[in-house]
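> Okay, sequence plus prediction incoming.
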Amino acid sequence: MDRVSHRPSCAKRLRQEGTERGETVHEIARNIHIHCSVSPLRAQRLARGMTLKEAAERLNVLGRGRAAAPRVDADQLGHWETGRQPRPATVELLCDLYECVPQDLVLASASLVPTAPPSPPSLAMQASAAHMSLEQHVDAARREVDRTLATGTVTATQVDLLDEQLLWAREQYVYTPPAPMLQVLLGQLKEVSDLAAQRQPAAVQVRLSELTAMLATLIADALMKLGHLTRAQSWYATARNAAEDSGNPELRARVRAQAAMLPYYYGPLEAAVSLSREARILCRGRPGATTAFSSAAEARALAKLGNTESAMAALRSARAAFEQTRDRGTVDNDAFGFPERRLRLYESGTLTALGQTSQARRVQEAALRLYPAKTGIDPALLHFEAAICLAHDGSPTEACQLAAATFLRMVPGQRTPIVEKRAREVIEALPPGKSGRGVRELREILARPTGPM
């Protein structure tokens, strides 16, 4: 990539060509960033055809009423686009203007070009090169490129078969215990990774990156359920890298929303809010299952933080997005789907955390009616939340009995650490110092070894 930034006319041409191909503005910005050697922040502006002055004026309009919002002029915006780091409040304003997240802007100076110096050529190569004419250099370079292009080994049919395998795994994941499912997912990922490690045509490479992102997300989720938190966090990072590489905005959002589950269950809750909010921003203007999922995840995390007003606003957004999704149909038996029962699960979590027990019970009952006989841990999570509601309403014995019965009814392979954690939250919801037979029995049940996982 040429280190000298190209003229604005080059970005204008890329914008026009990208629009004709139906690319999103973020895809166009990425192309401008790479081709024209400009910062991601400048690429976002050029992808929208805005001048520095126009962008600065829009930032000032967005900043009205915000206490920490800066007063921006074209010169200041130009400094940010060429490497100067703005304050956090300004970063938030820029994200609102360009409808993206901070990672998309990479405000610190960055380059897609590796900074490590290339390995020096061997003496034999130097001697050979010394005797080559310019024409020979040109011909040799062309032959090398042709060989590289010829090494693509994956056909569209092969990728379609990988897609079918992943779809099967996504359906199995809904009700299969995480430990055996992990083996299946790792096997599929090995097959995808082996193909992605070789040079493939761009369209094939994108699909392989998408498959990698989805498989890595499910692996991370399975590890989280099994209590391997550090590994789960690393796999979520891998999933995000693959999603970024694919350039698929909905997948980028979905991976973030799914990654928010780890800090939701294990902390910090602020990270869960941040990830789900980033996902919602990436979904802006594209109603669908991921939009509903992102808003619902944000609502549930905000509720745990005690932010009632924001949590309810996010929950309303999730309901509205889901209604738009319902018109286009939803998939029930898919780990990447967001059917009504999943929305009700998140709604239950939000209302339970806010102490709105009567409303939460109605939602829990409605959700449980939607689950088939063969399913995963979600019904158990709803029962635990019903038990928490009983604890909040002054019925500790009934709360512990419901939690104990729910835990014992589960298939042993589904009694994972995350399920145990939710069951213990029933005890934590009891008034301080509260004890009794029901509490003791629940503690004893949870103290029993569950066997290797």
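Ah, there it is.

> going forward, measure contacts between C-alpha atoms and count neighbours the same way
Noted.

> For stretch 140-151, which outside residues touch it?
198, 199, 200, 201 (C-alpha atoms under 8 Å, 6 or more residues apart in numbering).

> so after the helix or strand residue 126 falls within, what's the next helix or strand?
Per DSSP states H and E: residue 126 is located in helix 123-130. Counting by DSSP H and E, the next helix or strand C-terminal to helix 123-130 is helix 134-150.

> And the helices in the stretch 51-200 of the chain?
52-63, 74-81, 88-98, 102-105, 123-130, 134-150, 156-173, 178-196 (DSSP state H, counting those that start in this stretch).

> so can I have TSV of those showing mean neighbour count and distance to residue 218?
Conversion of those to TSV gives the following (neighbours: other C-alpha atoms under 10 Å; distance: least, C-alpha to C-alpha, whole Å):
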stretch	mean neighbour count	distance to residue 218
helix 52-63	17	38
helix 74-81	16	37
helix 88-98	18	29
helix 102-105	16	23
helix 123-130	10	46
helix 134-150	12	32
helix 156-173	16	8
helix 178-196	16	8
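
> Looking at the ones you listed, which is nearest to residue 287?
Among these, the nearest to residue 287 by C-alpha to C-alpha is helix 88-98 (17.8 Å).

> JSON lines please, covering the helices of the stretch 51-200 of the chain and showing distance to residue 315.
As requested, the helices of the stretch 51-200 of the chain are exported to JSON lines (distance: least, C-alpha to C-alpha, whole Å):
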{"stretch": "helix 52-63", "distance to residue 315": "25"}
{"stretch": "helix 74-81", "distance to residue 315": "35"}
{"stretch": "helix 88-98", "distance to residue 315": "21"}
{"stretch": "helix 102-105", "distance to residue 315": "24"}
{"stretch": "helix 123-130", "distance to residue 315": "64"}
{"stretch": "helix 134-150", "distance to residue 315": "49"}
{"stretch": "helix 156-173", "distance to residue 315": "26"}
{"stretch": "helix 178-196", "distance to residue 315": "29"}
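
> Comparison target, given below:
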Amino acid sequence: MPQAAHPPSCAKQLRQAASQRGASNQQIARIIHVHCGVSELRAQRLARGLTLKQTADDLNRIAEGRADAPRTDGDQLGHWESGRRPRNNTIELLCEFFDCTVADIGFARSAMSPTNVPAIQALIPRSPQKGFTDTDTLAQQVDAARWSVDRTLTAGTVSATQLDLLDEQVLWAREQYVYTPPAPMIETLLRHLAEVDELSAHRQPAAVQVRLSELVAMLATLVADALMKLGQLSRSQSWYATARNAADDSGNAELRARVRAQAAMLPFYYGPLEAAVNLAREARIICRGRPSATAAFAAAAEARALAKMGDALGADVALRHAASAFEQSGAGGPTDNDAFGFPERRFLLYESGTLTSLGHTSRARRTQDAALRLYPARTGIDPALLSLETAICLARERSAAEACQVAGTAILRITPAHRTPIVEQRAHEVIQALPPGIRDGRAVRELRDILALPPGQV
């Protein structure tokens, strides 16, 4: 018969004592779970000194505005804490709130290898009258069960050296991604993913599985971004979902936020803009106000999407948050040539997009000039996007000939392999920014002719 759970007062004493020793919430939750005999989910709540109602109210505040998020009350939360499994989107919300993994709240699949579970079950006596009355037999069974579990936990197939090599390969891919065209880059990324996926399919120690999930999240994010550049929108969306699942499985809050901020690019360019705002805002919430490159990226992405929606006030507030987080994080430096970095030139790119959409053309053009000076000679499509935003600013200033000339030059200069649908879509926005009455002029016709040329032809 299971041990009766200890009262909340016991958890409170444990929380206070552990807090004085500097223990984290996750460490406190594990102590409460083991000592008090409560579920992992209840231990997470008690580790923070929250009541059922307080937790439910906070969950509802986080879920506000999300179409698929459930409304939570104290009774429901109590059922989940007693073992009833909630829906997957609710589990994701709980993980976000408690800043933990699915396993930390007790809803992950068993860590036991399926092949070992029957063997362990066979060691457990079927009848209380047989075995448990015999001290020697019980001791043997207990020891045998522990040995079986230990074998399962040490059955990982990845050595520390192998894992380090995988990390190096993924880091190399992140650096190559900055300037390599998307089509050949996808082939490289898929080769790395196949290797990581094969290792992930086997039971690994928890620490190894976390690192593998992190690698999958990074690689899947880059695949999704490359597919977006190529105009493969549905595939890109699916890969972003895979990246989010892997990041959430890793429990790495920084990576969970980064994947969502990156995923906001897809609806920013192709719609719906509300989805871009929601993803960027979710990423910012996961960062919990901690200044970091990811927090700056999330706020900048939110500002750019809000500006494109016409929300000038919201965009201005988000851009100020981005600037503050960027300054405090000290972003840049060694991450300059990393696809998962957020150096100054990338921050300025997002600032340019925000100012361009808001119609602050003079400020936007100064920002574009500053950003272009920071890009190395060997790079991807960002300089072309900045030049096209300059052209959009000129179009809004009714300088049609100059706008089309800048846009046409940007298209002709870009490497053919980098001239992907996302670049051409931005070039068409230059024409759309012109007043309707002058969209049939000579300069516009010449720009349309350039866009009609196959990549690599002048």
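Everything's here; your move. Small disclaimer: the values here were computed from a predicted structure and weren't measured.

> Superposing both, give me the TM-score.
The TM-score (TM-score structural alignment, normalised by the length of the first structure) is 0.79; 414 aligned residues with a C-alpha RMSD of 4.0 Å.

> related to what we said a few turns ago, give the other helices and strands that the helix holding residue 126 of the first structure contacts.
Based on contacts counted as 3 or more C-alpha pairs under 8 Å, 6 or more residues apart in numbering; DSSP states H and E, there is no element that helix 123-130 of the first structure packs against.

> so the lengthiest helix in the second structure versus helix 160-177, what angle?
Longest helix of the second structure, by residue count under DSSP state H: helix 206-229. Comparing the axes of helix 206-229 of the second structure and helix 160-177 via axes from the mean of the first three to the mean of the last three C-alpha atoms, to 10 degrees yields an angle of 20 degrees.

> quick check: helix 206-229 of the second structure aligns to which part of the first structure?
Counting by TM-score structural alignment, helix 206-229 of the second structure lines up with residues 202-225 of the first structure.

> Which part of the second structure matches the host helix or strand of residue 278 of the first structure?
Using DSSP H and E, residue 278 of the first structure sits within helix 269-282. Under TM-score structural alignment, helix 269-282 of the first structure corresponds to residues 273-286 of the second structure.

> so how much does the matching stretch differ from the first structure once superposed?
Superposed on the first structure, stretch 273-286 of the second structure shows a mean distance of 0.7 Å to its aligned residues (mean C-alpha distance after the TM-score superposition for the first structure).

> Would you mind pulling the contact partners of that stretch?
Taking C-alpha under 8 Å, 6+ apart as the rule, stretch 273-286 of the second structure contacts 96, 99, 253-254, 256-258, 260-261, 263-268, 295, 298-299, 301-302, 305-306, 308-309.

> likewise stretch 362-380 of the second structure?
The contact list for stretch 362-380 of the second structure (C-alpha under 8 Å, 6+ apart) reads 178-181, 344-346, 348-349, 351-353, 355-356, 383, 386-387, 389-390, 393, 418.

> before we move on, what about stretch 420-427 of the second structure?
Here stretch 420-427 of the second structure has contacts from 228, 229, 230, 231, 269, 381, 384, 385, 388, 407, 411, 451, using C-alpha under 8 Å, 6+ apart.

> could you measure the third one against residue 349 of the second structure, distance?
Read that as residue 230 of the second structure. 20 Å (C-alpha to C-alpha, to the nearest Å).

> Between those two, tell me which one has more neighbours.
residue 349 (23 against 19; other C-alpha atoms under 10 Å).

> any idea what sits nearest the counterpart of residue 339 of the second structure in the first structure, other than its immediate chain neighbours?
Aligned by TM-score structural alignment, residue 339 of the second structure pairs with residue 335 of the first structure. With C-alpha to C-alpha, 6 or more residues apart in numbering as the criterion, residue 335 of the first structure has its nearest non-adjacent residue at 5.0 Å, and that residue is residue 170.

> That neighbour -> the second structure?
Match for residue 170 of the first structure (TM-score structural alignment): residue 174.

> so who does that match touch?
Counted by C-alpha under 8 Å, 6+ apart, residue 174 of the second structure has contacts 222, 338, 339, 340.

> Which members of the contacts of stretch 140-151 of the first structure are classed as buried?
199, 200 (16 or more other C-alpha atoms under 10 Å).

> how near is the residue mapped onto residue 351 of the first structure from the second structure to residue 262 of the second structure?
Mapped onto the second structure by TM-score structural alignment, residue 351 of the first structure lines up with residue 355. Per C-alpha to C-alpha, residue 355 of the second structure is found 20 Å from residue 262 of the second structure.

> ok so, going back, filter the contacts of stretch 273-286 of the second structure down to the ones in strands?
Judged by DSSP state E, the subset of the contacts of stretch 273-286 of the second structure located in strands is empty.

> In helices only, show me these.
96, 253-254, 256-258, 260-261, 263, 265-268, 295, 298-299, 301-302, 305-306, 308-309.

> start and end residues in the first structure for the helix or strand hosting residue 426 of the second structure, please.
According to DSSP H and E, residue 426 of the second structure maps onto helix 421-433. With TM-score structural alignment applied, helix 421-433 of the second structure matches the range 417-429 in the first structure.

> same check, this time on stretch 373-388 of the second structure
Against the first structure, stretch 373-388 of the second structure falls on residues 369-384 (TM-score structural alignment).

> which of the residues in the matching stretch are buried?
371, 376, 377, 378, 379, 380, 381, 382, 383, 384.
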